[in-house]
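A.B. asks: A structural model of the following input is requested.
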Amino acid sequence: MELFFQQLFNGLTLGSVYILVGIGLTLVFGILHVPNFAHGSLYLIGGYITLMVMKGLGVHYFVAVILSILAIALLAVLMERFVFNPLRDAPPIHDKIAAIGLVLFFEALISLIWGTEYHRMTTPFDSTITVAGVAMTTQRMLVIVVAVVVVVLLQLFLKKTMIGASILAMAQNRDGAFLVGINANVVAMMTFAISGALAAIAASIASPINLVFPAMGHLVILKAFVVVIIGGMGSVPGAIIGGMILGISESLGATYISNDYKDMIAFLLLIIIMTARPKGLFAKGVY
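C.D. replies: Predicted structure coming up:
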């Protein structure tokens, strides 16, 4: 029983990372209808910025995380302005090709600047707490707490602020939002900024557990797309539920089935849920 609860805790940690990445992907798709395959690159660069700022400037972990969030939010806005916005009237395949190009470019750039080796990120949260036989590292606990806080703050932002209301209006009815004077460019930039910030947070809190390396964004973005599709394209509640389902399933599957096949579980879940609910668990928009 202790093993079960241990893996359940690990699954909550993994699911929390998937939730943060998946929500960013969901917001961009649900509001702008852009399947941003380059979202994994934002996750990748976020992890490297946090690591290199800590090593290069010797700043505290939290300071490095904040700088990474700001940098990746800005990078995401630039990505929207100079790549996706000019393609808004182009055939749909064009933004997908552009996103794949960004993935290849950023991965090559990271390898050129920082090399291809694996890096370990150290944090102040390296102690372990044992409760009822379940070993919980403080870093994994931090991942879960941060995910909960970020999701709550994001919901408050979307529900209680003018910009948040504009984002929801765009998600519900783009033409109606234009008619009442909502600035589509501002909404698009803010959406990408939030998406980038979430990717940076996820990378910064997960990297001390999973290491930092040039290909770290590949599997994460694949899992994030699975989360988004399972939850319902464009649904934030769906991304939250989907992330938890996937994280817990992978953790338990690695223990009770085989660690060699844990990455297959995501796609097996995708097939099962899509067969039962072709539009995902939730299919009614962002909220």
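A.B. asks: from here on, just use CA atoms for contacts and neighbour counts.
C.D. replies: Fine.
A.B. asks: which elements pack onto the strand or helix carrying Asn185?
C.D. replies: Here Asn185, judged by DSSP states H and E, is contained in helix 184-210. Contacts defined by 3 or more CA pairs under 8 Å, 6 or more residues apart in numbering; DSSP states H and E place helix 184-210 against helix 2-32, helix 39-57, helix 61-79, helix 138-160, helix 162-172.
A.B. asks: nearest to Ile273, out of those?
C.D. replies: Judged by CA to CA, the one of these that comes nearest to Ile273 is helix 2-32, at 16.9 Å.
A.B. asks: and the closest one, which residues are buried?
C.D. replies: 6-32 (16 or more other CA atoms under 10 Å).
A.B. asks: next one: stretch 113-130
C.D. replies: Buried-residue list, stretch 113-130, by 16+ other CA under 10 Å: His119, Met121, Thr123.
A.B. asks: identify the residues contacting the residue lying closest to the first one once chain neighbours are set aside.
C.D. replies: In space, His119 comes closest to Val212 once its chain neighbours are excluded; the distance is 5.0 Å by CA to CA, 6 or more residues apart in numbering. Contacts here follow CA atoms under 8 Å, 6 or more residues apart in numbering; on that basis Val212 touches Gly47, Tyr48, Tyr118, His119, Arg120, Met121.
A.B. asks: switch the cut-off to 10 Å
C.D. replies: 44-45, 47-48, 51, 116-121, 203-204, 206 (CA atoms under 10 Å, 6 or more residues apart in numbering).
A.B. asks: please generate a structure for the following sequence too, so the two can be compared:
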Amino acid sequence: MALFLQQILNGLTLGGVYSLVALGLTLVYGILHVPNFAHGAFYMAGAYVSYYLMTALGVNYWLAMLGAALVVAVLSMLADRLVFHPLRNSPELHDMIAAIGILLFLEAGAQALWGADFHRMPTPYGQIVDVFGLAAPLQRLLIIGAAFALMVLLHLFLTRTMTGATIMAMAQNGEGAALVGIDATRVTLLVFAISGALAAIAATLYAPINLVYPSMGNLVITKAFVIIILGGMGSIPGAIVGGLIIGMAESFGGFYVSTDYKDIIAFVLLVVILSIRPQGLFAGKAA
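C.D. replies: The predicted structure follows:
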């Protein structure tokens, strides 16, 4: 039973991180209707900014997380203004190619600044705590609590505020939203900022139990795409549930089958679920 509960804890940890990344990807897809392959690079950039603030400047962990969220939010908005916005009337393929270009540019920049070596981000929460008889790393509990708190806050923001309502309107019908006076440029910038901030926070939460390196966002963003396809393209509940499904599947699969195959499990699940429900689990449900 202790081992079973440990896998649930690991699954919630992975699922929380995956869901945060997938939520940012889903929000951008809802506005642009183009997969943002650069989102993994924003995740990586958030980890490096936090790492630099903590190791070079001695900044507190939470302040480093806030700083990373702000920096990556600005970086994400710049990507929209300088790259995606000029291509708004181009074929979707152009946006996809441009996103890959941003990804390669940011990875090369991180490698030029910090090198290709792996780095370990320090954390003030390295203790082991007892939770109902289960020895749990405090950092993992922090990831679970912070990730789910952010999901609830994002849901309340999108469903209970006027600004959130404008985002949902743009995601559902951009032309109709523009006709009723919604500023598409302002909403798009806000969505990119939220998306970048979520990626940076997810990276800062997860990096202390993982590693920081230039290509760290590649596998995460690949799984995030699996999650949003699994949950239904553009569905926010789908991004959350899909992230938890993938996280749990990887945790239990790695323990009961083999850790060598845990990264393949996400793609096997995608094939199985889409064979049964091709539109995804929550298709058409934006919030």
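A.B. asks: any chance you could compute the TM-score here?
C.D. replies: The TM-score (TM-score structural alignment, normalised by the length of the first structure) is 0.98; 287 aligned residues with a CA RMSD of 0.9 Å.
A.B. asks: can you tell me how far Phe62 of the first structure is from Val146 of the first structure?
C.D. replies: Per CA to CA, to the nearest Å, Phe62 of the first structure is found 12 Å from Val146 of the first structure.
A.B. asks: neighbour count winner among these two?
C.D. replies: Shown here are Phe62 of the first structure and Val146; by other CA atoms under 10 Å, Val146 has more neighbours (18 against 15).
A.B. asks: that one -> the second structure?
C.D. replies: Mapped onto the second structure by TM-score structural alignment, Val146 of the first structure lines up with Ala146.
A.B. asks: my read: Thr159 of the second structure touches Ala287, true?
C.D. replies: Yes: using CA atoms under 10 Å, Thr159 of the second structure is in contact with Ala287, at 7.4 Å.
A.B. asks: find the residues that touch each one of those two.
C.D. replies: Joint contacts of Thr159 of the second structure and Ala287 (CA under 10 Å, 6+ apart) are Met168.
A.B. asks: show me the contacts for Leu219 of the first structure.
C.D. replies: So Leu219 of the first structure contacts Gly40, Phe225, Asp263 (CA under 10 Å, 6+ apart).
A.B. asks: buried only: go through those for me.
C.D. replies: Neighbour-count burial (16+ other CA under 10 Å) applied to these gives Gly40, Phe225, Asp263.
A.B. asks: excluding chain neighbours, what is closest to His60 of the first structure?
C.D. replies: Here the residue nearest His60 of the first structure, using CA to CA, 6+ apart, is Met54, at 6.6 Å.
A.B. asks: how near is that neighbour to Ile257 of the first structure?
C.D. replies: 38 Å.
A.B. asks: same question for Ile248 of the first structure.
C.D. replies: For Ile248 of the first structure, the distance to Ile257 of the first structure - CA to CA - is 13 Å.
A.B. asks: the more surrounded of these two?
C.D. replies: Ranked by neighbour count (other CA under 10 Å), Ile248 of the first structure and Ile257 place Ile248 first, with 21 against 12.
A.B. asks: please name the nearest non-neighbouring residue to the more buried one.
C.D. replies: Gly11 (3.9 Å).
A.B. asks: for that neighbour, what are its contacts?
C.D. replies: 5, 17, 243-253.
A.B. asks: now Met151 of the second structure
C.D. replies: Met151 of the second structure sits in contact with Gly16, Ser19, Leu20, Leu23, Phe157, Leu198, Ile236, Pro237, Ile240, where contact means CA under 10 Å, 6+ apart.
A.B. asks: and what of Ala215 of the first structure?
C.D. replies: Gly40, Ser41, Leu44, Glu107, Ala108, Ile110, Ser111, Thr116, Tyr118.
A.B. asks: how about a cut-off of 7 Å?
C.D. replies: If you count contacts by CA atoms under 7 Å, 6 or more residues apart in numbering, Ala215 of the first structure has none.
A.B. asks: can you check Leu189 of the second structure too?
C.D. replies: If you count contacts by CA under 7 Å, 6+ apart, then Leu189 of the second structure has Met77 around it.
A.B. asks: what about it, distance to Phe105 of the second structure?
C.D. replies: Applying CA to CA to Leu189 of the second structure and Phe105 of the second structure gives a distance of 21 Å.
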